[in-house]
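# Just a sequence and a predicted model for now, questions to come.
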Amino acid sequence: MSDSPPPPPSPATASPPSPSRVPSPSPSSSPSWQRPVRLSLTDLLLLGLVGIRSRRMRAVLSALGISLGIATMILVTGIPASSQRALDRELTALGTDRLQAVADNRFAQKGETASFPKEAAAMVDRIAPVKAVTMVGNVHVKVRRSDRDHSGSSVALSVQAAQPNLLQVINTRVRSGHYLTAATGRFPTAVLGAAAAADLGFQDLTPGAPPPQILVDNRWFSVVGILHGAPLAPSIDSSVLIGWDSARKTLGFDGRPTQLYIQAEESEIEDVYSVLPATIAPASPDTVRVTRPSDALAAKRSTETAFSGLFIGLAGVALLVGGIGVANTMVISVLERRREIGLRRALGAARGHIRSQFLAESVALSSLGGLAGVLLGSAANALYAACRGWPLTLPLPAAGGSLVGAVLVGVLAGVYPALRAARLPPTEALATV
């Protein structure tokens, strides 16, 4: 027997492989040049900055257009906002957030003076928009000129029992000396309004000197303070103010207030006005006479409305001008970069890559311009407010909205140039080389 291997089968007798054994192609086994290329966010951003870096002067001029537009929007919102705050302070000082309730003497019985219930201030303080409330009561006694005047003549000044928070609510302050406190209000001490001090012949009090004396209903009171004028409460100017407890103990005051001063939320001032009579005197609301909000409140709200309309109009124009500038720059960029587009397409770049490149460039250009505009506008706003002595107001919503608007403008301005660049055939683009 021979040990030689058996002969190989002839081609005629060889059986073909079973179809079930033929391996099916998998996506991973396909060549790399057949697989679509996906650009990462970083690559897309770097690709979008290529045009900006290669044409820096044009990019600067284009970004300057949108940055000036954004800076204009910051200025037209920031400067009037600072001016509005300064105006608000002046108008608020006129009493746009304050009300005054007076007991109407027309409903009082003959020989009596109208007054409110003792718990009137506490009931008003329960109204949610009310921030502060104070009360004064007419004591109905006479005042002699001073301890140096023995003529016996009386001065036509009202003596009012007051509370320690009066100055805060009527928005005035002490000109000389000090105001009544919870402690000093229990003793025979007095504070004079500006007109009352002039009528009594008092100037500013001398620090460290014994306080001057006034005779109130045959009781001596020490003058411990003199007030500035009170434009929101003219009756206080011609009054002698004494402590609530002192008036009850020494002058027989019944503790019933005749006037209430209320400070409330300005936006809710009309609502507070409408419920005050029933709150102060539930049994007889007709006896309560409430002053209406100052006319300055209507003027203040009309200026706010006018400023708001101006802001919206100027902001829209600024964004429109900036968007047109960016769109114009991107269209010119597509026309000048036809060779680059054709070469990239010939090397395998898809239309989506071209669209993404020009769209990213437009967004980057608008975003840079928007950021520069926000910084420029904020600096100009701060400088102008400082020169005018206004409180600085940086409109953060406007700044944030400007950046978002710049991105949206970049997207809208880059859509048409990006589509035009993507539709450019490679052969036509390379024919210009």
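Good, I have the coordinates.
# all contacts plus neighbour counts: C-alpha atoms, from now on.
Noted.
# What residues does the closest residue to residue 324 other than its chain neighbours make contact with?
Spatial nearest neighbour of residue 324, excluding adjacent residues (C-alpha to C-alpha, 6 or more residues apart in numbering): residue 413 at 7.1 Å. The contact partners of residue 413, taken as C-alpha atoms under 8 Å, 6 or more residues apart in numbering, are 323, 324, 326, 327, 330, 362.
# what's the helix or strand for the fourth one?
The reference is to residue 327. In the assignment (DSSP states H and E), residue 327 maps to helix 295-336.
# Could you list every helix and strand in contact with that helix?
Packing partners of helix 295-336 (3 or more C-alpha pairs under 8 Å, 6 or more residues apart in numbering; DSSP states H and E): helix 56-92, helix 351-388, helix 396-422.
# re earlier: report the separation between the residue nearest to residue 324 and residue 419.
Separation of residue 413 from residue 419 (C-alpha to C-alpha, to the nearest Å): 11 Å.
# again with residue 222
In this view, residue 222 and residue 419 are 88 Å apart by C-alpha to C-alpha.
# My guess is residue 384 contacts residue 79. True?
Yes. With contact taken as C-alpha atoms under 8 Å, residue 384 and residue 79 are classed as touching, separated by 7.4 Å.
# of those two, who's got more company?
Between residue 384 and residue 79, counted using other C-alpha atoms under 10 Å, the more crowded position is residue 79 (24 against 17).
# related to what we said a few turns ago, same list (the contacts of residue 413) but as JSON lines, adding neighbour count and distance to residue 315.
Shown next, in JSON lines, are these (neighbours: other C-alpha atoms under 10 Å; distance: C-alpha to C-alpha, whole Å):
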{"residue": "323", "neighbour count": "27", "distance to residue 315": "12"}
{"residue": "324", "neighbour count": "18", "distance to residue 315": "14"}
{"residue": "326", "neighbour count": "27", "distance to residue 315": "17"}
{"residue": "327", "neighbour count": "23", "distance to residue 315": "18"}
{"residue": "330", "neighbour count": "27", "distance to residue 315": "23"}
{"residue": "362", "neighbour count": "30", "distance to residue 315": "21"}
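# Among those, which one sits closest to residue 92?
Distances from residue 92 to the contacts of residue 413, taken as C-alpha to C-alpha, are shortest for residue 323 (40.9 Å).
# From the rest of the structure, what touches stretch 301-317?
Residues from elsewhere that reach stretch 301-317 (C-alpha under 8 Å, 6+ apart): 70, 72, 73, 76, 77, 80, 84.
# Oh, that last question was meant for stretch 362-378, not what I typed.
Residues from elsewhere that reach stretch 362-378 (C-alpha under 8 Å, 6+ apart): 45, 48-49, 52, 59, 62-75, 78, 326-327, 330, 394, 399, 402-403, 406-411, 413-414.
# Check it against this one:
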Amino acid sequence: MSVPRSRLRSSDLAGLAFHGVRAHPMRAVLSGLGIAIGIAAMIAVIGISTSSQALVQQRLAEIGTNMLTITAGKDFLGNETKLSPDAVPRVRHLDGVAEASWTSDVKVHVYRSPAVPTGATGGLVVRVADQRLPETVGATLAQGSWFTSVTRELDTVVLGSATAEKLGITRIGMQVWMGERLFTVVGILDPVLLAPELNTAAMVSPERATAVFGFDGIPTTIYERSADADVLGIRDRLPLTVDPASPGDVKVSRPSDALAAKNTVDQVFTGLLVGVGSIALLVGGIGVANTMVITVLERRREIGLRRSLGAARPHIRAQFLAEAILLAFLGGLAGVLLGVGVTGAVALANGWPLAVPVLIPVGGLVATVAVGAIAGVLPAVRASRTPPTAALSS
């Protein structure tokens, strides 16, 4: 009469794995913690990066990527050139141009009061700003308003967001010191994404700059907007339009390209941090392997008893491999929850949209299970090769 071969059902295997993990809860927690930290680090780094990039993409979608910036370059001798006073009207008459505006730097600094030392500029500059500037660059007012037909004839100023913060200006109606006289703040801008130089500027109207600072009417920077489909064509024609005699002395840039480059740098930095998280995950896997090796040594009697009762080597191997995978899975699940939670907290604190690709936590969990399986192979094989007699006599 043949003896039926022993079988290990999936439900029994799962029960054995859970029992093995529950038997030493503190050791299981410490082993799973290494896995959890590695996965949480990777998910948090990727999630925070993608959330910040989602905010940039959202803002770009709102204000558009069809703005070009024109500035004077250098001649063949390396000397700074200047744009001509009629450059802006020529740009506005170029086919396909929807909007054009300008600013010009003046050799005046802005201070909170006359008591501030002359050299303490804080990196702030004063710019003459065209009336159509907000519409062209997509700027919005946090407080107050842009120059009106009345205020542009008076000693009034509109501050960039960083300028207002550095000067301690919290509301309109307060005054700042420029060109040996007080100017009243009539507006404070929100941060301008495509023209960040405006954030650290104090802007005055051309009329007042001419009367008070002797403004010569020459723009320093021209901002131009067109339809998305026309951007590249207009970009090629702008230098000749702005300066027909020396088009090579004109620089044309696309601010959204700089933002795209910044996102690329962020992605590279994110990749570096993900590498660090992967190392943490590897260390966690080694911790799981170490735990399983110790578990096999401590449970030699159990292994011997199960073998003497008919458990085959594959059954023992499957039991300990399942324990390692379960340990890694629980650690990975905790890491996924922790990583998503950290990302959500950072996004909420900074006002970002939460953007964690589903593939990231799912892929992280799959990677964790794979690490657990690899880490558990050697201890599982070692356990299955333990002779029953040697195990029971230990």
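Okay, I see it. What you are looking at is a predicted structure, and each value in this text was computed from that prediction instead of being measured.
# Any idea what the TM-score is?
Overlay of the two chains. TM-score (TM-score structural alignment, normalised by the length of structure 2): 0.58; 307 aligned residues with a C-alpha RMSD of 5.2 Å.
# returning to that earlier point: tell me the average deviation of the next helix or strand after the helix holding residue 327 of structure 1 from structure 2 after fitting.
Downstream of helix 295-336 of structure 1, the next assigned helix or strand under DSSP H and E is helix 338-346. Once fitted to structure 2, helix 338-346 of structure 1 is off its aligned match by 1.4 Å on average (mean C-alpha distance after the TM-score superposition for structure 1).
# now helix 338-346 of structure 1: which residue numbers in structure 2?
Mapped onto structure 2 using TM-score structural alignment, helix 338-346 of structure 1 spans residues 300-308.
# So which bits of that stretch are buried?
Within stretch 300-308 of structure 2, the residues scored as buried using 16 or more other C-alpha atoms under 10 Å are 300, 301, 303, 304, 305, 306, 307.
# Stretch 233-252 of structure 2 too?
Buried residues in stretch 233-252 of structure 2, counted by 16+ other C-alpha under 10 Å: 234, 235, 238, 239, 241, 242, 243, 247, 249, 250, 251, 252.
# try stretch 12-21 of structure 2
Using 16+ other C-alpha under 10 Å as the test for burial, stretch 12-21 of structure 2 gives 13, 16, 17, 20, 21.
# Using a markdown table, lay out these together with distance to residue 221 of structure 2 and secondary structure.
Below are those laid out as a markdown table (distance: C-alpha to C-alpha, whole Å; DSSP: H, G, I helix; E, B strand; the rest coil):
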| residue | distance to residue 221 of structure 2 | secondary structure |
| --- | --- | --- |
| 13 | 72 | helix |
| 16 | 73 | helix |
| 17 | 69 | helix |
| 20 | 70 | helix |
| 21 | 67 | helix |
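# now the angle from the helix holding residue 327 of structure 1 to helix 338-346?
Put simply, helix 295-336 of structure 1 runs at 70 degrees to helix 338-346, going by axes from the mean of the first three to the mean of the last three C-alpha atoms, to 10 degrees.
# distance between helix 295-336 of structure 1 and the chain's centre?
Helix 295-336 of structure 1 sits 19 Å away from the centroid of its parent chain (C-alpha atoms, centre = their mean, to the nearest Å).
# Equivalent analysis for stretch 145-163 of structure 2, please.
33 Å.
# Next, the distance between the ends of it.
OK, stretch 145-163 of structure 2 end separation, C-alpha to C-alpha: 16 Å.
# Residue 196 of structure 1: what's it in contact with?
Residue 196 of structure 1 sits next to 157, 237, 238, 239, 240 when contact means C-alpha under 8 Å, 6+ apart.
# Out of those, give me the two with the largest separation.
For the contacts of residue 196 of structure 1, the farthest-apart pair by C-alpha to C-alpha is 157 and 237; their separation is 9.7 Å.
# Which of the two has more residues huddled nearby?
Per other C-alpha under 10 Å, whichever of residue 157 of structure 1 and residue 237 has more neighbours is residue 237, with 24 against 21.
# From residue 391 of structure 1, how far out is the more buried one?
Distance, residue 237 of structure 1 to residue 391 of structure 1, by C-alpha to C-alpha: 31 Å.
# Same check on residue 286 of structure 1?
Residue 286 of structure 1 is 44 Å from residue 391 of structure 1, where distance means C-alpha to C-alpha.
# What lines up with residue 144 of structure 1 in structure 2?
Taking TM-score structural alignment, residue 144 of structure 1 has no aligned residue in structure 2.
# Residue 214 of structure 1 versus residue 144 of structure 1, what's the distance?
Using C-alpha to C-alpha, one gets 6 Å for the distance from residue 144 of structure 1 to residue 214 of structure 1.
# Show me what residue 364 of structure 1 lines up with in structure 2.
Aligned partner of residue 364 of structure 1 by TM-score structural alignment: residue 326.
# Report the separation between that match and residue 373 of structure 2.
From residue 326 of structure 2 across to residue 373 of structure 2, the span is 9 Å (C-alpha to C-alpha).
# Of these two, give the one with the bigger neighbour count.
Using other C-alpha under 10 Å as the criterion, residue 326 of structure 2 and residue 373 rank with residue 373 on top: 25 against 21.
# Is that one in contact with residue 321, as I believe?
Yes. Between residue 373 of structure 2 and residue 321 there is a contact at 6.4 Å, judged by C-alpha under 8 Å.
# Show me what residue 308 of structure 1 lines up with in structure 2.
Residue pairing (TM-score structural alignment): residue 308 of structure 1 is matched to residue 270 of structure 2.
# Now do the contacts for the counterpart of residue 139 of structure 2 in structure 1.
With TM-score structural alignment as the criterion, the equivalent of residue 139 of structure 2 in structure 1 is residue 171. By C-alpha under 8 Å, 6+ apart, the contact list for residue 171 of structure 1 reads 93, 230, 232.
# ok, the first one to residue 306 of structure 1 distance?
If I follow you right, that is residue 93 of structure 1. In terms of C-alpha to C-alpha, residue 93 of structure 1 sits 22 Å off from residue 306 of structure 1.
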